[in-house]
Structures are given as C-alpha cells and as structure tokens.
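A predicted structure for the sequence below; I have some questions about it.
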Amino acid sequence: FFVLDEADRMLDMGFIRDINKVLKLLPKRRQNLLFSATMPKSIADLAGSFLYNAVKIDVSPKEVTVDRIEQKIMFVRKADKRRLLVQIIKSEKVKCGIVFTRTKHGANRLVKQLGQSGINAAAIHGNKSQGARTKALAGFKAGQIPILVATDIASRGIDVDGITHVFNYDLPNEPESYVHRIGRTARAGRSGVAYGFCDNSESGYLVGIQQLIGAEIAVDDSHDFHFQGAIPKPGQRPGKMKEKKSQTKKKNSNNKQPRSGADKKSNQNRRRSKNNSREGKNGNPRNGKNRQRQGGNRSNRQKNRR
C-alpha cells in the first residue's frame, strides 16, 4: 500500500520528487490511496501520473457549514495587522483561536509579538519538531494556550471542536486554503467567527476567495486601522497584485541626463591621452626615446648603403 494524506498539499508544495523516490522503492503491484479535502485539476493531473485505473470516492463532509461561520474582512495596512489582532483578541476575550500565517518565520515572529502584548501563544509549523508540535497542540486543547499560530500544512492535523475564532492574518494565495482555514471553527453544531486581514497586496487573493465561495464577505470597518487603499478595485483579477517600482529608482533614472557632444569628445581625448601615456611607459614606439633610437638606426643604415 502507498497512502498519501493531504495529497493536494503534498503534491503542490514540491514533495513530488521525494514521493517519486519512495514509489521507486515500493513493489510495482500495489494499491495507492490518496486523501484530500480538495483536489484542484492541476494537482489531480499530477496525481494521475502514478495512479492506474483510479476510482474517485467523494465523502460528504461533517456537519460543518459556512452558514454557521460569521465571516468578516478587515482592510488594514500590513504594519497595523498585529495591533488589530491584539485589539480583537483582548476585546472579545478569545480563549480558543487559531491565527494563520503564510510563512513559518512569520508564525514565529507573531508568537513573539503576541507574547510582548501579554497574550500567550504557540506556533505550529513544519520546522517545529514533533515533540514541540505535540506539546503546543496539547496546551491548546487543554486551554493553557488560548492562541495557536499555524501555517496551512501544519494545521491540517488539528482537530479541536472548541475553536471559536479563526484569524486569516495573511490571506492565503490559494482560495481552497481559505475554506480549510475557516472550517476549523463552527464544529459540532457550534458557531464561530472567521476574520480576514487584507492589506493592499492581498486584495487579489480576496477576489479569488470570493469567487470560490460564490459570495462577497462582509466588510468590518469599525476598527481603528481601516485602510481604504486595500479594497479591491472594480474588475480586479484574482491573484497577487504587482508591486510598483520604488520612487527612488525612478528619481535616480530621471536624474541621469544625456551627455552633450562636447562632453563626449573631451572624454574621448582624455582616454586617448591616458592610453598614450601608458603605452609610452611600456616601451611603445610613441615614446620619445624609442623614436630617437629608431632615428639613429635609420642613419646608420644610410651610411652603410653609401
């Protein structure tokens, strides 16, 4: 048997080479089992490269629906996200919430910043040892750690029924991941809240998310850090927005003025004079002494001819 859980993420995150190495060590006659909540077409095609006569089985999800999740989008500058998160956690007295970041480094940094604000939090991601992840998850389930900061892949194994808040600190670049994230709350008939922090570079991600779920997420602008510039433009396409070039580069390029013809000639003359002086030192015929020697040799030749 070859069993691959969370197949969509494992195949999408660059593990295909490692998977192929494992497959080469297995017998050719085997059964391959892939499990995933979502399977985009591109990943399904990749999985088809080592599946033969595959049978797809769809299982109805548990009683977790988006209807029980109160979704909110907050437009905010990237620099203000941490303060907004702290404000919500303290004002709503969150005792069991997950914060999603896009990177492992971002998760570690946010845990440190939350600790400085008096909020007990722990990070769980791929760079953490199994022991550290188990300890963090156990403390989270026991209520000792109210906030768990996680990346998408590490969060796939989290199964806690009492999660009341989900914070998309960084909006996911894949819309399917958004559905995975908010599905951590509102389980077992409970209700939950899912916040999304959207800065001006993530508005394209928001467009893709809303296209996937087929609805516009309610905007909450009642906080102190509302940023109008992060709102998606009309007709904006899904995906990451292209960052504009810095103004300093433009200024430097504008300050470069074309050289005049006189300047070019003077520079050429300077280069020639430098080359002449160098050639003279190296014994070039342009050197005066060498010219005298050549002249003396010519006079001796003329005498011999006479």
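Nice, I can see it. This is a predicted model, so every value here is computed, not measured.

okay, CA-based contacts and neighbour counts for the rest of this
Noted.

after the longest helix belonging to the chain, next one along is what?
Assignment by DSSP state H gives helix 261-281 as the longest helix of the chain. As assigned by DSSP states H and E, the chain's next helix or strand after helix 261-281 is helix 288-305.

got the angle between that next one and helix 261-281?
60 degrees (axes from the mean of the first three to the mean of the last three C-alpha atoms, to 10 degrees).

Contacts only, for residue 192.
68, 69, 70, 163, 164, 165, 166, 185, 186 (C-alpha atoms under 8 Å, 6 or more residues apart in numbering).

try residue 23
Residue 23 sits next to residue 2 when contact means C-alpha under 8 Å, 6+ apart.

secondary structure element for it?
Using DSSP H and E, residue 23 falls in helix 16-25.

same for the following helix or strand past that helix, what does it pack against?
Going down the chain from helix 16-25, the next helix or strand is strand 32-35, by DSSP H and E. The contact analysis (3 or more C-alpha pairs under 8 Å, 6 or more residues apart in numbering; DSSP states H and E) places strand 32-35 against strand 2-5.

Can you list the buried residues in the strand it packs on?
Neighbour-count burial for strand 2-5, counted by 16 or more other C-alpha atoms under 10 Å, picks out no residue.

Go ahead and name everything in contact with it.
Counting by C-alpha under 8 Å, 6+ apart, 23, 30, 31, 32, 33, 34, 35, 36 sit against strand 2-5.

Closest to residue 86 out of these?
residue 36 (33.3 Å; C-alpha to C-alpha).

Whichever of the contacts of residue 192 end up buried, select them in ChimeraX.
Burial among those is assessed by 16+ other C-alpha under 10 Å; the matching ChimeraX selection reads:
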select :69,70,163,164,165,166,185,186
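
Which of the contacts of residue 192 sits closest to residue 80?
So of the contacts of residue 192, ranked by how close each gets to residue 80 (C-alpha to C-alpha), first place is residue 166, at 18.1 Å.

A further structure is provided below for comparison with the first:
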Amino acid sequence: MSFSELGLLPALVQACARAHFLQPTPVQASAIPALLAGRDVRVQARTGSGKTAAFALPLLQQWLTGKPQSPRPVRGLVLVPTRELALQVAETLRDLAHELPGLIKINVAFGGVSINPQMMGLRGGADIVVATPGRLLDLVRHNALHLDQVATLVLDEADRLLDLGFADELSEVLALLPQQRQCVLCSATFAPGVKALAEALLHEPVEIDLASAVAARPDILQRAIVVEEERRGPLLRHLLAQAPQDRALVFVASRYRTEHVAAKLGRDGIRAAPFHGDMSQGARTDALLAFKRGQVQVLVATDMAARGLHIEALPIVVNMDLPRSPEDYIHRIGRTGRAGGQGEAISFVPPAAEAHFRLIEKRQGQRVPRETVPGFEPREPLAASSEAADAAEATPGRGTGLDPNGGIKGHRKSKKDKLRERLAAEGQSSAAGRTPKAR
C-alpha cells in the first residue's frame, strides 16, 4: 500500500516522499483513512511505529481543505505531557508542512519558559497548536487564544494525560472545546483504568491495537542481568567500558539518582549528563542535544525521557533501576529499536526484584532469560531468588519487598490506584448516559 491509496491529497503524498516515508506503517495504514473520514480513533501501538505522522497528516489535510480566516482559529489541538514531546510533534508537523501550498501556522506551547514569546507568537491566531495542558490553560487565561473552534483534539501519550497527574487540567481544557469534535487518543499502553476513561471521551471510535502484534514489535534484544543492588553502578561502568563508542540511555528511579550516577560516571572519564524534571528547559534541551550529537555518551534520566523522545539510532537502553510499572518498561525500552532499526535493552535485576521483573515479563508477554556477568555474580543463588519470586506471585497482596530507592511498585493497591478505579467507574457511568454526538 502507498500513501496515495490512503486518501491523502497529492501535496501530502509529496510531503511524505520528501520526509523519506516510503510506505505507510501498519498504524498509519489503519488510522489515516479513519481520521480522514472524521471518525474518532484510539490507537495503541508500540513506540516508533509512526503514530505521530498518523495523526499529523490528517491534521494537515484538514487545514488544506479548510477556508482561510483572519484571525486564524485553532482547528487542530495536540495535547502532550512533556515539553520535549511538544517540540518533537511540532517539528514533525512543520517538516511535513514545509512545502505545502499556503502558509500554515503551527504553534508550540509548554511551561518552564517565559510565556511572553508564546503569547506574541499567537497574535493573529494559529492553525494547529501543540501544547502541554498547564501552559495551554495559562494562554487561555491570558486571552492569547481561544479553543471554541477546535475541530480535532489529539491526546498524544494519552494514558499519561488521562492519569491523575493531568486529570484536573485536562478537564478544564475539555470544558473549553466544542462538544462536536473529532478525538484521537494515541499511546503505546493503556492501563485498564485509563482505558475506561478514554472510552468516555470517544464516540463510536475506530479501535487500532497493534501493541501486541508480533509483526509490529520493534527489533530489540532484551537482556536481564542478575546483580546485587550495590553492584549496579560498577556493572554499568563495566558494560559502558566494553562499548565506549556507543551512546546509552540509562534510566534510574529519581532525580537525585540522575545527578549522582552521572557524576560518578564523569569521575570515571565517561561523558555523562543528567536529565530530569527539575532541570530548566534550557539545561534539558542542551543535555538532549549533546546526547543526540554524540558529545555525551550517557544520558541518565528519569521516566520523563521514557515517552515520546526520539533519538536517532539509539543502540542501548539500560534499566539501572527497574520501572515502577510494566507500562513504563515498555515505554523505556521503546527509545531504542525505532523506525525499523535494531536496539538492545538491558535491565539490572537484583535478586529481591525477581518477582517484579516477572510481572513485567508477564505484562509484555515475553520471557527474558536471566544472565550474570563474570565478577558481578550475586551472592544469593539464582534458584533461591526464583523460589522467592514464585512464592510472591502465588501470594495475593504480597509486596515485592524491594529497596525504596528502586522505585518498585508493590502488589497492594495504593490510594492512587483506588482513586483511578473510582474515576474510571464514573467515566463509564457518564458515557452510558451520554447521547451520541452529531457529526
């Protein structure tokens, strides 16, 4: 199948060719015709599968077929959870729109920087806005833009936006939008509670689920190295020394850990930089750019780097600390093996974390063989930790008993889990009583 067969205008087919999109990915082949037909769509597909272009191309076609107005009303709105993803989505849209007829105005807005330049950029309106929810609301309160003519709303990394951390802001944004609108939700994962909330936003959606398709899985070699918690730092330095030319994205559990690990690597002569949410936008941009250019060998990051971040041909991802949830694991390792490339994902599994890593394996439907590195073998025999994991899995409600610095989430439901379930139930009740939207 070619892009011309999906219903795209010739100008957009040419834009795909200029972007070296040779043929549609499975998610693009499924999503683009549905979006061009005006349908609501929920896309669940692994990272690097082409989700951004899948909604970007229909947004651009919507602009091409619309009538010019002055000031420009915002017709396309893309909400994202992080600054880096906002910049990345806007860059994709601008690249595809670069040689289209007419002059499209694509604005990006996020917090952590002065609002004044973003307000100035919105003078005269905008055709498409890519924004984080908090800064978008700030701009609305400053009367810098209006959202009453939005035709298409896209939630990129929708599971994160529908989570409790963004729930209040997202509710405010939704209240500003017209009721009759197209809605697109994209993510690599949808937890059950979040999925129920998502369904309340959609009207008779086209469901595209390619996350579990074997053919859609990226080519990532997953490794699980059993190592004592206190030996993870030396093991990381040992592995990096074996491939000094390779860049590595290393995930840890906290902002403090990013600084601590990066500093230790630096003292050993390894060019490393931290990356976390407490850094200024300028510092984060500089660290990411240095990493992409190869000026920094190792980027030590929290989970804010796990979603939406595209780093060309990244060879290795290391889970120095295991993620709290299996969904975060999928997002983390998805930073490598993107766009048809190959990658390697290495997880350090302390014996006490065996039960948690088994849960991660179960959720992704893939077993990862355990291995050890000579000189870093754990004191506790593998058989003993395996037996403990079997017991933990067989005992409902039992926690993992891991060191809190590892950031592992136990089996007991937290207050946040319970509240999420309650909100999901309320969302289902609301959806059941809602009348269908007119198109």
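That came through fine. Keep in mind that this is a model prediction, so the values were computed, not measured.

re the thing from before, ok, of the contacts of residue 192 of structure 1, which one's closest to residue 288 of structure 1?
residue 166 (85.9 Å).

Next one: the alignment partner in structure 2 of that closest one from residue 247 of structure 2, what distance?
Aligning on TM-score structural alignment places residue 166 of structure 1 opposite residue 317 in structure 2. Taking C-alpha to C-alpha, to the nearest Å as the measure, residue 317 of structure 2 falls 9 Å from residue 247 of structure 2.

Next: residue 168 of structure 2.
38 Å.

Compare neighbour counts for these two and give me the winner.
Remark: of residue 168 of structure 2 and residue 247, residue 247 carries more neighbours, 24 against 13, as counted by other C-alpha atoms under 10 Å.

mean deviation (superposed) between the helix holding residue 23 of structure 1 and structure 2, please.
Its aligned residues in structure 2 lie a mean 1.8 Å from helix 16-25 of structure 1 after superposition (mean C-alpha distance after the TM-score superposition for structure 1).

Kindly name the residues of structure 2 that line up with that helix.
Using TM-score structural alignment, helix 16-25 of structure 1 pairs with 167-176 in structure 2.

for stretch 35-50 of structure 1, same thing?
The aligned range for stretch 35-50 of structure 1 is 186-201, by TM-score structural alignment.

quick one: contacts of that stretch?
42-47, 51, 154-159, 162-163, 183, 185, 211, 327, 330-331, 420-421, 423-425, 427-428, 430-431.

What's the PyMOL syntax to select whichever of those are buried?
Restricted to buried positions by 16+ other C-alpha under 10 Å, the PyMOL selection for the contacts of stretch 186-201 of structure 2 reads:
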select buried, resi 42+43+44+45+46+47+51+154+155+156+157+158+159+162+163+183+185+211+327+330+331+420+421+423+424+427+428+431
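
Next, check the contacts of stretch 186-201 of structure 2 against the helices and list the overlap.
Reading helices off the contacts of stretch 186-201 of structure 2 with DSSP H, I get 51, 158-159, 327, 330-331, 420-421, 423-425, 427-428, 430-431.

quick check, nearest of the residues you listed to residue 117 of structure 2?
Looking across those and measuring by C-alpha to C-alpha, the closest to residue 117 of structure 2 is residue 158, at 27.3 Å.

Aligned to that closest one, what sits in structure 1?
In structure 1, residue 158 of structure 2 lands on residue 7 (TM-score structural alignment).

returning to what we had before: right, and the match of residue 166 of structure 1 touches residue 336 too?
Yes. Here residue 317 of structure 2 lies in contact with residue 336, judged by C-alpha atoms under 8 Å, at a distance of 6.6 Å.

which residues do these two both contact?
344, 345.

Strands along the stretch 1-150 of structure 2, start to end?
For the stretch 1-150 of structure 2, the strands defined by DSSP state E, counting those that start in this stretch cover 41-44, 76-79, 106-109, 128-131.

and of those, who's closest to residue 216 of structure 2?
That would be strand 41-44 among the strands of the stretch 1-150 of structure 2, by C-alpha to C-alpha, at 11.2 Å.

Could you find the closest non-adjacent residue to residue 233 of structure 2?
residue 261 (7.6 Å; C-alpha to C-alpha, 6 or more residues apart in numbering).

Validate this expectation: that neighbour resides in a strand.
No. Counting by DSSP: H, G, I helix; E, B strand; the rest coil, residue 261 of structure 2 is not part of a strand but helix.
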